[in-house]
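>>> Here is the input, now give the coordinates:
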Amino acid sequence: MPNDATVPYEENPTHMIIWLDVSIGDPSRYQHLKKAFSSKSDPKHETPVELVDADYDEILRVEGPLPIDFEGVYFLLAAFTNIESCINCFAQNQDKRIFFITSGSLGRDAVPIIIERFKETFTDPVTDEPYMSIYVFCHDISLQIHQALDYRDYIQIFNFDADLLSRMIRDIGDYFLTESKRLLDESPPNNAAAYHRLSWTKELYYRYTKMEKVSMKKELGEVDQLLEDVEEELRSSSDEDD
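Here you go, the predicted structure:
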């Protein structure tokens, strides 16, 4: 693995999660759930919080406010209870790749507005293909199908938090892999930035395999090969500079 001399800086991930939900958006509620989503989707977090642990049920039963302590974690999640604040967050973070979670009820009004105003946020700038990175989190999927049909190129629907989290982790990993390949295609290749994104991809893919109990041997093999190639290029560049 390259040392500090060959990888001169370490970037912060440029993605974030925006969550719109009357209950989950309340700062005093569902803090463990939000902490799990934030840390699990952050590839730089060395000890991500598990979605379910021994005191999870008790945490969700607490009605009063709980102190929020993210232990210095770079917080990648912003949660809101109303559409206006959510839209303001989109407007202030147009430089980021946003993964948007919404409840079914608020999403009915929010999704059309957000797609109209921030369509580029959900569109690949190179291929012009839509990103399926709007996640509707609801109790009954059948009630959301009609809404989703109008935005089927952008929406995925879930009724279980673990399924949503694992899918989003995979999607974020795929995003970093695509970004790394494009950085390597630049002239000259941006090897340092590509290295970080490949490392993030590998970490997120590992988390996905653990959550879903599936193999990603082919995908991880591709990432490992790219990392090996980039490391060799970085070593060569470092030797030339010495």
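
>>> can we go C-alpha only for contacts and neighbour counts from here?
Noted.

>>> now the helices: where do they sit in this protein?
Taking DSSP state H, the helices of the chain run over residues 31-40, 56-61, 83-92, 104-117, 145-150, 161-184, 191-212, 217-241.

>>> could I get the ones you listed as TSV with distance to residue 24 and mean neighbour count?
What follows is those, written out as TSV (distance: least, C-alpha to C-alpha, whole Å; neighbours: other C-alpha atoms under 10 Å):
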stretch	distance to residue 24	mean neighbour count
helix 31-40	8	22
helix 56-61	11	12
helix 83-92	13	15
helix 104-117	12	17
helix 145-150	21	14
helix 161-184	12	20
helix 191-212	22	21
helix 217-241	33	15
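
>>> run this one through as well so I can compare:
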Amino acid sequence: MSVPSPVIIWCDVSFETDGSYQSMKDEFNEITTGTPKQDPDAMDVSILNEEMREFHSNNVPLVFVRTIDDATKKINEHINDKVFIICSGTIGRALVPIIAQKHLTVHDIYIYTHDFALHADWAMMYVQMIKMFDFHTSLLIRLTHDISKWHIEQGKSYLQLNDSISALKYFQQAHKLETAANKRGETDWNLPGTATRLHPTAFLTYLKQLEGEHGLIAQAENAIRARGLPVQNS
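Okay, here's the model as predicted:
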């Protein structure tokens, strides 16, 4: 059984114009590079390219769309999946209300903007749904941790259903993502002074849940061995 993955739907008007963000898409889809242009709220493409590699290597699919209509269509296509949305503040102003009204299963929306105050008027109405960031690395770290948390929750559900093989795959996937996110958090890019900066120990609790003699990975492995089956390493 392969591990089901959540889906990241990334909406940005620059994706289809004049090659903007093309290197990011190529890095994810073909592991190539390019020379994109950036708009005022564009993220640092050199960092994003590396992040796309990490998502790709950890089996987390990304869907790139340009318009709000395309974003809502993709959400409908993935109605049975765990959907994470990334968009700019400008797009979020229009897209978040649509999601709130029509796509009640989507609860994880990441807004990237250089100016929180510019979007305070509408964002305050959706504080339970959105997470706002003015620093791209903090956004990507938080996203990775949240995807990892989703895998842990799925693994626990399978463990309760006595499907320890599926549970182990979820836990192993979560461990890979946690390791990648914590490594990213230790870099110089995650500088002090950013309003949304995550404390480096904020998510160590997830690794503690997964690792160790009594951790979730060990629990799943022991349950598999108790059934006389071999343990598959990730």
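
>>> And the TM-score between these chains?
Overlay of the two chains. TM-score (TM-score structural alignment, normalised by the length of the second structure): 0.73; 196 aligned residues with a C-alpha RMSD of 3.0 Å.

>>> In contact with the residue nearest the centre of the second structure, which residues are there?
Nearest residue to the geometric centre of the second structure (C-alpha atoms, centre = their mean): residue 143, 3.6 Å. Counting by C-alpha atoms under 8 Å, 6 or more residues apart in numbering, residue 143 of the second structure touches residue 110.

>>> Which position in the first structure pairs with residue 9 of the second structure?
Matched across to the first structure, residue 9 of the second structure falls on residue 18, judged by TM-score structural alignment.

>>> does that match really touch residue 86, like I thought?
Yes. If you go by C-alpha atoms under 8 Å, residue 18 of the first structure and residue 86 touch, sitting 7.5 Å apart.

>>> Now the common contact residues for the two.
Taking C-alpha under 8 Å, 6+ apart as the contact rule, residue 18 of the first structure and residue 86 both touch 79-80.

>>> what does residue 155 of the first structure align to in the second structure?
With TM-score structural alignment as the criterion, residue 155 of the first structure pairs with residue 130.

>>> how close does that match get to residue 204 of the second structure?
With distances taken as C-alpha to C-alpha, to the nearest Å, residue 130 of the second structure is found 23 Å from residue 204 of the second structure.

>>> cool, and residue 121 of the second structure?
34 Å.

>>> Ok, residue 169 of the second structure next?
Distance, residue 169 of the second structure to residue 204 of the second structure, using C-alpha to C-alpha: 20 Å.

>>> Then residue 36 of the second structure?
As for residue 36 of the second structure, its distance to residue 204 of the second structure is 35 Å (criterion: C-alpha to C-alpha).

>>> and what of residue 221 of the second structure?
Taking C-alpha to C-alpha, one finds residue 221 of the second structure at 21 Å from residue 204 of the second structure.

>>> List the residues that contact the residue in the second structure that residue 117 of the first structure lines up against.
Mapped onto the second structure by TM-score structural alignment, residue 117 of the first structure lines up with residue 102. Contacts for residue 102 of the second structure (C-alpha under 8 Å, 6+ apart) come out as none.

>>> Can you tell me, leaving aside adjacent residues, what's nearest to the aligned residue in the second structure for residue 204 of the first structure?
Correspondence of residue 204 of the first structure to the second structure, assessed by TM-score structural alignment: residue 177. Nearest in space to residue 177 of the second structure, with sequence neighbours left out and distances taken as C-alpha to C-alpha, 6 or more residues apart in numbering, is residue 148 at 5.7 Å.
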